[in-house]
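Participant: Sequence and predicted structure below; questions after.
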Amino acid sequence: MFDDILREKIEYINKGLNEFLSLTDRPEVLFEAMKYSVFAGGKRLRPVLCISACELVGGNKEDALPVACAIEFIHTYSLIHDDLPAMDNDDLRRGKPTNHKVYGEAIAILAGDALLNYGFEVLIQQALNSNKSQNILKAADEIARAAGCRGMIAGQVVDLLSENKEIGEYDLKFMHDHKTGALIKASILAGAIIGGADAATLKKLSSYAEYLGFAFQVKDDILDVQGDEAKLGKDIGSDIANGKSTFVSVLGLQRSVELVNELTEKAISILNDFGNKGEFLKSLTKYMAERDS
């Protein structure tokens, strides 16, 4: 049942992404590079969270779809830039050559820039053409702050500055709260805002999102140590090779596994307040904790 619902949501999101990227402008190589990374096989977790949070609070998925697609464009931009030689210098992403390996560094940088900008273009156009513009603007504000200098970019800078250095759990959590957790949290809050959630509900979902984002990153660090390269679509051990501190290197593998389970339980306990409406997100939370890629 969960698998069927998740597949339906992903198909719905992919259809929306395809419609938004049905661009025929020049230069063709730019739009080809944008589409290459967007459709390189992502799990669509952030847009799924956005739409599901909207539905959780009684909203319609149609209202959340443009916001969910904008989030995926912004997320994809971050992956393109993260893979660049000046950053993590990765050759593979989701089992395929990274954007700069296919199109060169210059086009990859510009394709990432274009996706970031286009994400906000989609949000602005939705606000201009909707009778719920205030909610859309509030959602856009959450996304902008999560993606910007107090969110994802701040986390990326700390990540770069921490290479080949030993950092403690506090600094590691700060880095990943910003680099990874911020956009996960914004996806959930943006969807809930579009769905008309009140302040009390947003506060609950904010706590849920923080536990979920933390668990997601710890799980990523575990997979980098003991994951299956074929399923991950990239080389395992890349964090160690790049001189990065991880939750596994700081806390140890056993404690990291325990921490994922603890955080997942805390996240699910918050969803209990939503009754049957929270069942899909509960299953998704478990799925994210148990994933192998």
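Facilitator: Okay, I see it.

Participant: CA only for contacts and neighbour counts going forward, please
Facilitator: OK.

Participant: can you give me the helices in the stretch 51-200 of the chain?
Facilitator: In the stretch 51-200 of the chain, the helices defined using DSSP state H, counting those that start in this stretch lie at 61-82, 99-103, 105-128, 133-147, 152-161, 169-176, 182-194, 199-226.

Participant: just checking, what packs against the fifth one?
Facilitator: What that stands for is helix 152-161. helix 169-176 (3 or more Cα pairs under 8 Å, 6 or more residues apart in numbering; DSSP states H and E).

Participant: Based on its surroundings, how many neighbours for residue 48?
Facilitator: By the measure other Cα atoms under 10 Å, the count of residues near residue 48 is 27.

Participant: Now do the SS call for it.
Facilitator: Secondary structure, DSSP: H, G, I helix; E, B strand; the rest coil: residue 48 is helix.

Participant: List the contacts of it.
Facilitator: Contacts for residue 48 were tallied using Cα atoms under 8 Å, 6 or more residues apart in numbering; they are 6, 9-10, 13, 68.

Participant: nearest to residue 46, of the residues you listed?
Facilitator: Residue 46 lies nearest to residue 68 out of the contacts of residue 48, by Cα to Cα, at 7.3 Å.

Participant: Scan the contacts of residue 48 and report the most crowded one.
Facilitator: Neighbour count (other Cα under 10 Å) singles out residue 68 as the most crowded of those, with 28 neighbours.

Participant: List the contacts of that residue.
Facilitator: Residues in contact with residue 68 (Cα under 8 Å, 6+ apart) are 13, 46-48, 50-51, 187, 191.

Participant: now the helices of the stretch 51-200 of the chain as JSON lines including distance to residue 262?
Facilitator: What follows is those, written out as JSON lines (distance: least, Cα to Cα, whole Å):
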{"stretch": "helix 61-82", "distance to residue 262": "27"}
{"stretch": "helix 99-103", "distance to residue 262": "36"}
{"stretch": "helix 105-128", "distance to residue 262": "34"}
{"stretch": "helix 133-147", "distance to residue 262": "25"}
{"stretch": "helix 152-161", "distance to residue 262": "24"}
{"stretch": "helix 169-176", "distance to residue 262": "16"}
{"stretch": "helix 182-194", "distance to residue 262": "18"}
{"stretch": "helix 199-226", "distance to residue 262": "8"}
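
Participant: Put this next to the first one:
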Amino acid sequence: MIGFKEKLCEYISFTEENLKKYNAHSETMSAQKDLIDAMNYSLEAGGKRIRPVLVYSFCNALGGDYRKAAAPAAAIEMIHTFSLIHDDLPAMDNDDYRRGKPSCHKAFGEAMAILAGDALSVQPFEIIANDESLTAEQKIKIISCLAKAVGREGMIGGQVIDMENEERSDVDEANLRNMYRHKTGQLIAVSCIMGCICAGADEAKIQAAADYGFKLGLAFQIIDDILDVTSTTEELGKPVGSDAEENKTTFVTLYGVEKAQEIANGITEEALGCLEVFGKDAFLTELTEMLLKRKN
């Protein structure tokens, strides 16, 4: 039986393989070489590939062939990468480094970084629409869920709340939870949802996966808050202390590191409870616990 680490490496390797395939250079697009280079620069910068792994693991937990989920898994990583490129821009978080490398706008210029992010925000829908492993019904459902998770009700809406919070002094836990649910939770939840759709799951299991994803996303973001004050630039691959510099209210500024960790622990336990309908899948359980204990 394949162990957790071996399965995780298998999922990540499959993701890397597909990202290269879906965004490869071609003779017909030689004039767009710089754009494709900028897209690949950020796509290949590393990262944990958590969202594609969630797509595969939920599909697998429901008895599906995870390889048939290749398109939505690559799609969610492209969407995530687009958000990082735009987050790093001077008009947003103004970060010069991402994953230990110069940010896309530092390597390719602001205009090309904006365009690379734009391209990565729309290419996922083409990839899903053209996929040969999914039915038309599955494609429509996946595209609809993904679009909602990205737009005004999802990640982009969450980024707006985040930016507006920087100008406020009355941000409380309820506001933070709402912002994290949109900015971080939506993409994580939709990853779980898409894996279920690829496996032909019923609505009850899709809802359970969504509930798990939102809880995991909240715990994930609280750990990010903690790492921003306890980690190092070398470990994170980006500057630490940026939350304080940007006047951001986080779970750490509200409660301190110890209490924030307690809250993350509790939410992770709730997420694990959502996995009961999936037979407490061993891989998903270990993945959830690993993310709680991560150091970067």
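Facilitator: Here it is on my side, so go on. None of these values were measured; they are calculated from a predicted model.

Participant: Superposed, what's their TM-score?
Facilitator: The TM-score (TM-score structural alignment, normalised by the length of the first structure) is 0.96; 290 aligned residues with a Cα RMSD of 1.2 Å.

Participant: To which residue of the first structure is residue 94 of the second structure aligned?
Facilitator: Aligned by TM-score structural alignment, residue 94 of the second structure pairs with residue 89 of the first structure.

Participant: How many residues are close by the residue nearest to that match when sequence neighbours are not counted?
Facilitator: Using Cα to Cα, 6 or more residues apart in numbering and skipping the chain neighbours, the partner closest in space to residue 89 of the first structure is residue 83 (5.2 Å). Close neighbours of residue 83 of the first structure, defined as other Cα under 10 Å, add up to 20.

Participant: Residue 83 of the first structure is in contact with residue 98, isn't it?
Facilitator: Yes - at 6.8 Å, residue 83 of the first structure counts as touching residue 98 under the criterion of Cα atoms under 8 Å.

Participant: Can you pull the residues that touch both of these two?
Facilitator: Here residue 83 of the first structure and residue 98 share the contacting residues 90-91, scored by Cα under 8 Å, 6+ apart.

Participant: sorry, back to before: would you mind finding the most buried of the helices of the stretch 51-200 of the first structure?
Facilitator: With neighbours defined as mean count of other Cα atoms under 10 Å, those peak in mean count at helix 182-194, which reaches a mean of 29.

Participant: I'd like to know which elements it is packed against.
Facilitator: helix 45-56, helix 61-82, helix 133-147, helix 199-226.

Participant: go with 10 Å
Facilitator: helix 45-56, helix 61-82, helix 133-147, helix 152-161, helix 199-226 (3 or more Cα pairs under 10 Å, 6 or more residues apart in numbering; DSSP states H and E).

Participant: whereabouts in the second structure does stretch 254-262 of the first structure align?
Facilitator: Alignment of stretch 254-262 of the first structure against the second structure: residues 258-266, by TM-score structural alignment.

Participant: Just give me the mean distance for that stretch relative to the first structure.
Facilitator: Aligned to the first structure and superposed, stretch 258-266 of the second structure gives a mean residue distance of 0.8 Å (mean Cα distance after the TM-score superposition for the first structure).

Participant: out of the contacts of residue 68 of the first structure, who's nearest residue 220 of the first structure?
Facilitator: Closest to residue 220 of the first structure out of the contacts of residue 68 of the first structure is residue 46 (15.2 Å), distances taken as Cα to Cα.

Participant: Tell me the residue in the second structure aligned with the closest one.
Facilitator: When the second structure is aligned by TM-score structural alignment, residue 46 of the first structure is paired with residue 51.

Participant: and its match, what does it touch?
Facilitator: By Cα atoms under 10 Å, 6 or more residues apart in numbering, the residues touching residue 51 of the second structure are 57, 72-77, 80, 187-192, 213.

Participant: Next: residue 3 of the first structure.
Facilitator: By Cα under 10 Å, 6+ apart, the neighbours of residue 3 of the first structure are 9, 280, 283-284, 287.

Participant: and these, which are buried?
Facilitator: Neighbour-count burial (16 or more other Cα atoms under 10 Å) is assigned, among the contacts of residue 3 of the first structure, to 9, 280, 284.

Participant: can I get those residues in JSON lines with secondary structure and distance to residue 241 of the first structure?
Facilitator: Below are these laid out as JSON lines (DSSP: H, G, I helix; E, B strand; the rest coil; distance: Cα to Cα, whole Å):
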{"residue": "9", "secondary structure": "helix", "distance to residue 241 of the first structure": "36"}
{"residue": "280", "secondary structure": "helix", "distance to residue 241 of the first structure": "37"}
{"residue": "284", "secondary structure": "helix", "distance to residue 241 of the first structure": "31"}
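
Participant: What residue in the second structure is paired with residue 146 of the first structure?
Facilitator: Aligning on TM-score structural alignment places residue 146 of the first structure opposite residue 149 in the second structure.

Participant: what separates the residue lying closest to its match once chain neighbours are set aside from residue 246 of the second structure, distance-wise?
Facilitator: Spatially, and ignoring its direct neighbours in sequence, residue 149 of the second structure is nearest to residue 186 (5.1 Å; Cα to Cα, 6+ apart). When Cα to Cα, to the nearest Å is the yardstick, residue 186 of the second structure and residue 246 of the second structure sit 23 Å from each other.

Participant: And residue 226 of the second structure, by the same measure?
Facilitator: For residue 226 of the second structure, the distance to residue 246 of the second structure - Cα to Cα - is 16 Å.

Participant: list the buried ones in the match of stretch 254-262 of the first structure?
Facilitator: By neighbour count on 16+ other Cα under 10 Å, the buried set for stretch 258-266 of the second structure is 260-261, 263-265.

Participant: Just the ones of those residues in helices?
Facilitator: Among those, DSSP state H puts 260-261, 263-265 in helices.

Participant: Many thanks, we can stop here.
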